[in-house]
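[1] just coords:
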């Protein structure tokens, strides 16, 4: 995979994207931003899960002002999401937003855009120009006879030009669609026409189950082509699930290490233990360890040791009992109900 390292470098708070820097994982709070305590609590959970940059909506002046207090209590950059009212963008910038997300087409005329850009320039706050297939301009839909990758790209470039005409180029671009292959094609076209860093995602992807699958397909293709500097897995669920899915996607593509990789067999007629339940328990258990290892969960003691030989540690089940396997060697045999505790004990003392 040839990773695109010629993108413009953009600083977002204490993070840097573009220019071949590591891909950042984003999510968005679903609390009322005006609720500072609730929003901070959710962001801290996202931080713990591995979120690099968080976005919060600012539909009111109260929400924009809350950004300042929220920033004091979190440790990652916060992006203010703005629609329709340019005053909210300015207020968010004045209250310390590390980046703003706007659609220049829906916040007013050029004079209002210039005011937003002026405020962003004074504090060197990046602007993310966002285009969504669900709100593509009517004239572009008519020009291309529907919502097309070409229309999305033209819309995005038109909006970046608006900002550039105001004398500012501290920008990130995002073009999103709920149509996976449309999004893929749009990114392939856009990357040939701009050097701004790209925020990538499949928008409105769906529930944790369906959305994770659609995002894995779309992001997998796009990232594997070397496109993308930040990503979000958009899910109808707890935002923490977005971080879990994003980390797995990056790990599967060898774009990010860290965290425990769980592999488990799909079960078969030889399975004599509650493998599905055990695998889910193991996945939850290991999410709290900052270890870069592989853990295997296998359903039978016949093939388990062999199948787990590439894992650092694993468990394999038998008839009411199981094996604890380390580096391909069986180190302990125990009742089934002790397997999880034994694995935990090994992880607690890993490296000692």
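    Sure thing, it's come through. This structure is a prediction, so every number in the text was calculated from the model and none was measured.

[2] hey, let's count contacts and neighbours off CA atoms from now on
    Noted.

[3] Tell me the secondary structure at residue 6.
    coil (DSSP: H, G, I helix; E, B strand; the rest coil).

[4] any idea which helix or strand carries the nearest residue to it once chain neighbours are set aside?
    Nearest residue to residue 6 in three dimensions, chain neighbours excluded: residue 19, at 5.3 Å (C-alpha to C-alpha, 6 or more residues apart in numbering). Using DSSP states H and E, residue 19 falls within no helix or strand.

[5] Tell me where the protein has helices.
    36-49, 61-72, 86-94, 110-123, 138-143, 149-165, 180-190, 208-224, 239-252, 275-286, 304-307, 339-348 (DSSP state H).

[6] Of the ones you listed, flag the one that's most buried.
    Ranked by mean neighbour count under mean count of other C-alpha atoms under 10 Å, those are led by helix 86-94, which reaches a mean of 24.

[7] Name the residues that touch it?
    With contact meaning C-alpha atoms under 8 Å, 6 or more residues apart in numbering, helix 86-94 is reached by 58-61, 64-65, 67, 80, 82, 99-100, 102, 107-108, 112-113, 115-116, 119-120, 123, 125.

[8] quick revisit: would you enumerate the residues in contact with the residue nearest to residue 6?
    Contacts of residue 19 by C-alpha under 8 Å, 6+ apart are 4, 5, 6, 7, 8, 9.

[9] mind putting these in CSV, distance to residue 210 included?
    CSV is the format used below for the contacts of residue 19 (distance: C-alpha to C-alpha, whole Å):
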residue, distance to residue 210
4, 29
5, 32
6, 34
7, 31
8, 33
9, 33
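
[10] Check the spacing between the residue most central in space within the chain and residue 147 real quick.
    Centroid-nearest residue in the chain, with C-alpha atoms, centre = their mean: residue 232, separated by 3.2 Å. From residue 232 across to residue 147, the span is 22 Å (C-alpha to C-alpha, to the nearest Å).

[11] Next up, the contacts around the residue with the largest distance to the centre of the chain.
    Of all residues in the chain, residue 319 sits farthest from the chain's C-alpha centroid, using C-alpha atoms, centre = their mean; the distance is 40.4 Å. Residues in contact with residue 319 (C-alpha under 8 Å, 6+ apart) are 272, 273.

[12] Verify the stated contact: residue 25 with residue 47.
    No. Residue 25 lies out of contact with residue 47 (C-alpha atoms under 8 Å); the separation is 10.4 Å.

[13] picking that back up, okay if I get the helices of the chain as CSV plus distance to residue 201?
    Formatted as CSV, the helices of the chain follow (distance: least, C-alpha to C-alpha, whole Å):
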stretch, distance to residue 201
helix 36-49, 18
helix 61-72, 24
helix 86-94, 23
helix 110-123, 25
helix 138-143, 21
helix 149-165, 14
helix 180-190, 8
helix 208-224, 7
helix 239-252, 10
helix 275-286, 25
helix 304-307, 34
helix 339-348, 34
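
[14] Included below, for side-by-side comparison, is a second structure:
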């Protein structure tokens, strides 16, 4: 797998982050008469996606949900199109959306054609149920004419029967074969605006499936663990699966699938990226796990700081370390952009490794937020 690199700031430096080399596709959309785009692959920032849970044909409700996802940081939103009334509503949804809309198509290729006419930014087709090869080719030709990308969305729960019969169960090789079968269809049609996903509910199999693709193709990859579970378990599975691949430079856009309010998918997705220093700029809070050496109420301090940071939506790319004792505290705090080392009722404040003040425990959160707000003035 050929790797390129991108830079991300960390503590005033720019360490290299590996990124798999991939071709690029462009999702185009119009907002208030202004042409906009989201690029996937080719070194573009890794985008975060989510999907609406309401009925697409409820246009006001659908748009309200899309706006909420966009406000939470979603770069792209996918909508389900299982019925004729959903396909009929797509033009209105596209016209009112602040972000690119992806039409999620299963079983009925006619809905894909209608989605393209409605002006969606991308169409996701499921190779396991799209139907006859000639139907798929018709969709590809229509997408090519309009310059709209297609995502080949392979899913472990809906593989083609002959592939399942061959491999016995949805093992990584089966997902890979399904994806490549349809890549070949695209290439025969001269269609190259393709994004691929091979989602699996088993995290290990998911990782191996994407690694197979990354080694054999240069198409951009959409990462996700399908059916990952609730808000309690899903973020863990998604962080392991998506995070493992991103850490190796694999992945161009992500979706965290949760059985919960979709806004949580966006928040978790950005947190995964932030943890790897791959996402959009923002404050990254580091806190020690605490132990019997803890001096003071670090739990409350961490909660206060995280809540305040989230509320203000800072775009400053900073590491903030909140540490609770004299063992690792000073060193970790000094190594961050901004650090706190808790003592007996008081705390030292560090900026780029130098102590800049001492405050009482009850003043820590306010002092940290104040330093973040004045960071550019004092840097």
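    Right, received. Where do you want to start? This is a predicted model, so every value here is computed, not measured.

[15] what residue of the first structure matches up with residue 146 of the second structure?
    When the first structure is aligned by TM-score structural alignment, the residue opposite residue 146 of the second structure is residue 123.

[16] cool, and residue 233 of the second structure?
    So, by TM-score structural alignment, residue 233 of the second structure is matched to residue 210.

[17] Equivalent analysis for residue 207 of the second structure, please.
    Per TM-score structural alignment, residue 207 of the second structure is aligned with residue 184.

[18] Distance-wise, check residue 3 of the first structure relative to residue 253 of the first structure.
    Distance from residue 3 of the first structure to residue 253 of the first structure, by C-alpha to C-alpha: 12 Å.

[19] Enumerate every residue touching residue 130 of the second structure.
    By C-alpha under 8 Å, 6+ apart, the residues touching residue 130 of the second structure are 105, 106, 107, 108, 109, 136.

[20] What does the fifth one correspond to in the first structure?
    Aligning on TM-score structural alignment places residue 109 of the second structure opposite residue 86 in the first structure.

[21] Can you verify my assumption that the residue nearest to the centre of the first structure contacts residue 25?
    Yes. Between residue 232 of the first structure and residue 25 there is a contact under C-alpha under 8 Å: 6.1 Å.

[22] Identify the contacts common to these two.
    Common neighbours of residue 232 of the first structure and residue 25 (C-alpha under 8 Å, 6+ apart) are 243, 246.

[23] Residue 15 of the first structure -> the second structure?
    Using TM-score structural alignment, residue 15 of the first structure sits opposite residue 38 in the second structure.

[24] and if you look at residue 238 of the first structure?
    Checking TM-score structural alignment: residue 238 of the first structure goes with residue 261.

[25] And for residue 340 of the first structure?
    Here residue 340 of the first structure is matched to residue 365 in the second structure, going by TM-score structural alignment.

[26] Report the contact partners of its match.
    Counting by C-alpha under 8 Å, 6+ apart, residue 365 of the second structure has contacts 301, 304, 305.

[27] Next one: the first one from residue 81 of the second structure, what distance?
    It refers to residue 301 of the second structure. In terms of C-alpha to C-alpha, residue 301 of the second structure sits 45 Å off from residue 81 of the second structure.

[28] ok, now residue 219 of the second structure?
    Between residue 219 of the second structure and residue 81 of the second structure the computed distance is 25 Å (C-alpha to C-alpha).

[29] Can you report how many residues lie near residue 80 of the second structure?
    Residue 80 of the second structure: 21 surrounding residues under other C-alpha atoms under 10 Å.

[30] wait, isn't it in contact with residue 103?
    Yes. Counting by C-alpha under 8 Å, residue 103 is a contact partner of residue 80 of the second structure at 6.3 Å.

[31] now the residue nearest to residue 6 of the first structure: how far from residue 247 of the first structure?
    Distance from residue 19 of the first structure to residue 247 of the first structure, by C-alpha to C-alpha: 21 Å.

[32] residues in contact with the aligned residue in the first structure for residue 119 of the second structure?
    Aligning on TM-score structural alignment places residue 119 of the second structure opposite residue 96 in the first structure. Counting by C-alpha under 8 Å, 6+ apart, residue 96 of the first structure touches 67, 68, 71.

[33] now with 10 Å?
    13, 64-72, 77-80, 123, 125 (C-alpha atoms under 10 Å, 6 or more residues apart in numbering).

[34] distance of it from residue 119 of the first structure?
    11 Å.

[35] joint contacts of the two?
    residue 125.

[36] which residues are contacting stretch 278-289 of the first structure?
    So stretch 278-289 of the first structure is contacted by 48-49, 244, 258-265, 275-276, 295-299, 314-315, 317, 336-337, 339-341, 343-344, 347-348 (C-alpha under 10 Å, 6+ apart).

[37] ok, now with 7 Å
    By C-alpha atoms under 7 Å, 6 or more residues apart in numbering, the residues outside stretch 278-289 of the first structure that reach it are 259, 260, 262, 264, 297.

[38] quick one: which of the residues you listed has the most company?
    Ranking the contacts of stretch 278-289 of the first structure using other C-alpha under 10 Å puts residue 297 first, with 28 neighbours.

[39] separation between that one and residue 340 of the first structure?
    From residue 297 of the first structure over to residue 340 of the first structure (counting by C-alpha to C-alpha), the distance is 10 Å.

[40] And residue 108 of the first structure, by the same measure?
    Taken as C-alpha to C-alpha, the span from residue 108 of the first structure to residue 340 of the first structure is 58 Å.

[41] got it, and residue 2 of the first structure?
    From residue 2 of the first structure to residue 340 of the first structure the distance is 41 Å (C-alpha to C-alpha).

[42] Over to residue 316 of the first structure?
    In terms of C-alpha to C-alpha, residue 316 of the first structure sits 11 Å off from residue 340 of the first structure.

[43] Give the closest residue to the aligned residue in the first structure for residue 251 of the second structure in space, chain neighbours not counted.
    Residue 251 of the second structure maps onto residue 228 in the first structure, with residues paired by TM-score structural alignment. Leaving aside its chain neighbours, residue 228 of the first structure sits nearest to residue 198 (5.1 Å; criterion: C-alpha to C-alpha, 6+ apart).

[44] The one you found contacts residue 172, doesn't it?
    Yes. Counting by C-alpha atoms under 7 Å, residue 172 is a contact partner of residue 198 of the first structure at 5.7 Å.

[45] for the closest residue to residue 240 of the second structure other than its chain neighbours, what are its contacts?
    Nearest residue to residue 240 of the second structure in three dimensions, chain neighbours excluded: residue 203, at 7.3 Å (C-alpha to C-alpha, 6+ apart). Residues near residue 203 of the second structure by C-alpha under 7 Å, 6+ apart: 225, 237, 241.
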